[in-house]
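Asks: When you get a sec, could you give me coordinates for this:
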Amino acid sequence: MTQIGSREVPIAPRLTVAVCAGNELVRRGLGSILDDLAIVETGVHCENWEHACRLMSTTPIDILIIAEAGYGSCQLPDGVQTKILVLVDATDLRTALKDAPPWAHGFLARQDLTPTGLDEAFRRVAAGKSQIPARLASELIQRAAAPLPARAARPAKLTSRESETLALLADGLSNKQIARRLSISDHGAKRLVASLLLKLDSPNRTMAVVTAIKSGLIEPSVT
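Replies: The predicted model follows:
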């Protein structure tokens, strides 16, 4: 483990990170931050989604940052293993979630975008953990707490063990950490997580947490 600010984050190998943004200033701004991060071995830029798809299909890209809205309906090319981080405006949550691709592996709050925050996010995603900024998670939970009719119909019925696992996923724990917390085998934790992804119709851990919070499956725990 290594220390970032006051928090410990997993050690990760040096990464190839791409930024997808039509705005040149956005690309240059993020590129300058990437240049200063020791964890980033190579930073590349994509002007649009088509360019990003070609790049991911031909080059090993570890992480792609989608820095603009409008990619919610895009399809990820088959066989691509790139982890996707979406830059969102935490003050406009409705638009952020509407536009977010369903296969996103995590979110970055534009308001909290710093070298330290990016470094920590990259390490978490590289380690297979969920990446949801505290600001965004708090707003998601508060939205879930609102008395909306849509919350009456929950998308899945979870067992007590699955509910425990979901809460740990929301805290960003890995499968091994979940196994230790629940005193079960690593295989058992992996099976529980897989069951949650299936029941919540989510392609990855981050989107499972987002779906659960929006649907009210994770009860409000912040004020």
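Asks: use CA for all of it now, contacts and neighbours both
Replies: Noted.
Asks: contacting residues for the residue nearest to the spatial centre of the chain?
Replies: For the chain, residue 106 is the residue whose C-alpha lies nearest the centre (Cα atoms, centre = their mean; 1.2 Å). When contacts are counted by Cα atoms under 8 Å, 6 or more residues apart in numbering, residue 106 is found next to 84-86, 125, 130-132, 206-207.
Asks: compare with the first, here's sequence two:
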Amino acid sequence: MTIRVMVADDQELVRSGFAMILDAQPDIEVVAEAADGAEAVEAVREHAPDVALLDIRMPRMDGIEACRAIAAHGGCRTVMLTTFDADEYVFEALHAGASGFLLKDVRRDDLVHAVRVVAAGDSLLAPSVARRLVERYTAGGPARTDPRLDALTGRERETLLLLARGLSNAEIAAELVVSEHTVKTHVGNVLAKLGLRDRIQAVICAYETGLVTPGTPPAGGGAGTAVSPA
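Replies: This next block holds a predicted model:
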């Protein structure tokens, strides 16, 4: 199955470079390019790509607003690309609906890997972004446990904790000594009860609510921290 991709960046050379790298892959086709966020949203509506690569800083409409519009439209997952890794961009992008966040100095192979990971329904964060999540929500020590967690059963809390550590469904199943099907059920219940969109939001929630402490950082390495689909 071919992964359809749209690339948006206001710098033509950067945009063309990413498009060339991706289009050279046998399982990826770049179906559109855009020079700003407004063009990106229109391109997604017209070409229905599976994945949109969005630069954060673009004229007319920035990547975060474009991401929010694309997420509302549905059917296309987004990966944010930027030279900046300041906290406000990371968190705004994730809350806008991004499924991945990479810096522009990402290696060629890691860029391709990120597109495949996100197209498969997973989520991915650059290692530096994952570290920032840990630092932001563990600064000053463990937080008081949030009452939102009261909605979860004990097993669902365990599942959320293991999600925040970066474990896959198979690894969670082994840890809890249950089937992967049961894990998927627990993950779905966690997302539904906490009103979360995906597993990246679940990881953020685990830190926000104080469930995760500095002793349990998410796993990382390679292109980034991949978070498997529910």
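Asks: So which residues of structure 1 form strands?
Replies: 2-4, 7-9, 15-20, 40-46, 63-66, 83-88, 106-109 (DSSP state E).
Asks: so the second one matches what in structure 2?
Replies: Applying TM-score structural alignment, one finds that strand 7-9 of structure 1 aligns to no residue range of structure 2.
Asks: what does that strand contact?
Replies: With Cα under 8 Å, 6+ apart, strand 7-9 of structure 1 has contacts from 1-3, 120, 123-124.
Asks: How about the fourth one?
Replies: Residues from elsewhere that reach strand 40-46 of structure 1 (Cα under 8 Å, 6+ apart): 14-22, 27, 31, 34-35, 52.
Asks: Identify the farthest-apart pair in these.
Replies: Checked with Cα to Cα, the contacts of strand 40-46 of structure 1 reach their widest spread between 14 and 22, with 25.8 Å between them.
Asks: Relative to residue 156 of structure 1, which of the strands of structure 1 is closest?
Replies: Shortest distance between residue 156 of structure 1 and the strands of structure 1, using Cα to Cα, is found for strand 106-109: 22.0 Å.
Asks: Please say which position in structure 2 residue 196 of structure 1 maps to.
Replies: By TM-score structural alignment, residue 196 of structure 1 lines up with residue 190.
Asks: which residue in structure 1 lines up with residue 12 of structure 2?
Replies: By TM-score structural alignment, residue 12 of structure 2 lines up with residue 24.
Asks: who touches the residue lying closest to its match once chain neighbours are set aside in this structure?
Replies: Spatial nearest neighbour of residue 24 of structure 1, excluding adjacent residues (Cα to Cα, 6 or more residues apart in numbering): residue 47 at 8.0 Å. Residues in contact with residue 47 of structure 1 (Cα under 8 Å, 6+ apart) are 20-24.
Asks: any chance of these in TSV, with distance to residue 65 of structure 1 and neighbour count too?
Replies: TSV is the format used below for the contacts of residue 47 of structure 1 (distance: Cα to Cα, whole Å; neighbours: other Cα atoms under 10 Å):
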residue	distance to residue 65 of structure 1	neighbour count
20	6	22
21	9	22
22	12	15
23	13	12
24	14	12
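Asks: Over in structure 2, see which of these survive.
Replies: Counting by both residues aligned by TM-score structural alignment, their matches' Cα atoms under 8 Å, the contacts of residue 47 of structure 1 that remain in contact in structure 2 are 20-24.
Asks: Give me the mean deviation of the longest helix along structure 1 from structure 2.
Replies: Criterion DSSP state H: the longest helix present in structure 1 is helix 186-199. Following the fit onto structure 2, the mean deviation recorded for helix 186-199 of structure 1 is 2.6 Å by mean Cα distance after the TM-score superposition for structure 1.
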